[in-house]
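[1] attaching a predicted model along with its sequence, questions to come.
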Amino acid sequence: MSTLVKFSEERLLKVLLAPVISEKATMVAEKHEQVVFRVTQDATKPEIKAAVEMLFKVQVESVQVANRQGKQKRSGRFVGRRNHTKRAFVCLKPGQEINFTEEA
């Protein structure tokens, strides 16, 4: 847990925005023992790892991030765009698990 020393606790609390609950995220969780989170745009892999370890008291093996472009939407003649999002796929060490129903 030496990664916790590098970052302030205040910053780590702001890195994770929400867990992603979708069909794909559920399949990834069951097959590869990964958990998917929405994170802030400027979050780095070490910050995400430290935040998950601090908040959920688990050990993280690796982190992969994916930037998702916002969909272009139209309302009449006006064209707009949804916000871009960043997702983190957090791979937990064997035997570790995050149960969101207990945390709430």
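    That came in fine, so what should we check first?
[2] alpha carbons only for contacts and neighbour counts from here, please
    Noted.
[3] now do the end-to-end distance for stretch 57-77.
    End-to-end distance for stretch 57-77, by CA to CA, to the nearest Å: 50 Å.
[4] can you give me the helices in the chain?
    3-6, 9-15, 23-32, 45-56, 100-103 (DSSP state H).
[5] and the second one, what other elements does it pack with?
    Right, the one you point to is helix 9-15. helix 45-56 (3 or more CA pairs under 8 Å, 6 or more residues apart in numbering; DSSP states H and E).
[6] next up, the contacts around the spatially most central residue of the chain.
    Closest residue to the average C-alpha location of the chain: Phe37 at 2.3 Å, with CA atoms, centre = their mean. Shown in contact with Phe37 (CA atoms under 8 Å, 6 or more residues apart in numbering): Leu16, Leu17, Ala18, Pro19, Val20, Arg87, Ala88, Phe89, Val90.
[7] the structure to be compared is supplied as follows:
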Amino acid sequence: MRAGLIKMVTIKDFKTIIKPIITEKSSMGSEYNQVTFQVQKTSSKKEIKLAIENIFKVKVKKVNTSIVKGKLKSFRGSLGKRSDYKKAFVTLEDGQTIDINAGV
């Protein structure tokens, strides 16, 4: 991408990022300029970085990912398993912020 070139937000960007994860542990990451998102299991770190930069118009420093295994839960006497999902820890450049609570 050349300097000054504005990249349009695509549908793929919105499909890559499922939702922000708002927990006590993820909110402690804001001290280190980190934001946590649930993303598609098939998304790569480069795809996640481009999606965050296009949607929120911020510069991403790095992306760390992990697969969270679903828990076993019982429902009306039968055992079931929650789905596995991928979690992305996005570190932003200094001076960049994302307001997760903006539309709430």
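    Yes, it's here. Fair warning: this is a prediction, and the values are worked out from it, not measured in the lab.
[8] is it possible to get a markdown table of the contacts of Phe37 of structure 1 that adds distance to Lys31 of structure 1 and neighbour count?
    Output for the contacts of Phe37 of structure 1, formatted as a markdown table (distance: CA to CA, whole Å; neighbours: other CA atoms under 10 Å):
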| residue | distance to Lys31 of structure 1 | neighbour count |
| --- | --- | --- |
| Leu16 | 23 | 20 |
| Leu17 | 24 | 13 |
| Ala18 | 21 | 12 |
| Pro19 | 17 | 15 |
| Val20 | 16 | 16 |
| Arg87 | 18 | 22 |
| Ala88 | 16 | 25 |
| Phe89 | 13 | 21 |
| Val90 | 13 | 23 |
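[9] which among the residues you listed gets closest to Val28 of structure 1?
    Phe89 (8.9 Å; CA to CA).
[10] now the closest residue in space to the closest one that isn't next to it in sequence: how far from Arg11 of structure 1?
    Leaving aside its sequence neighbours, Phe89 of structure 1 sits nearest to Val36 (CA to CA, 6 or more residues apart in numbering; 4.6 Å). To Arg11 of structure 1, Val36 of structure 1 is 19 Å away according to CA to CA.
[11] likewise for Ile21 of structure 1?
    24 Å.
[12] Thr3 of structure 1 too?
    In terms of CA to CA, Thr3 of structure 1 sits 13 Å off from Arg11 of structure 1.
[13] list the contacts for Val15 of structure 1?
    Val39, Thr40, Ala43, Glu47, Ile48, Ala51.
[14] mind listing what the third one touches?
    The neighbourhood of Ala43 of structure 1, defined by CA under 8 Å, 6+ apart, consists of Val15.
[15] that one -> structure 2?
    Taking TM-score structural alignment, the alignment pairs Ala43 of structure 1 with Ser43 from structure 2.
[16] distance of the residue in structure 1 sticking out farthest from the centre relative to Arg11 of structure 1?
    Relative to the centre of structure 1, the most outlying C-alpha is that of Arg77, 35.2 Å out, by CA atoms, centre = their mean. Applying CA to CA, one obtains 41 Å for the distance of Arg77 of structure 1 from Arg11 of structure 1.
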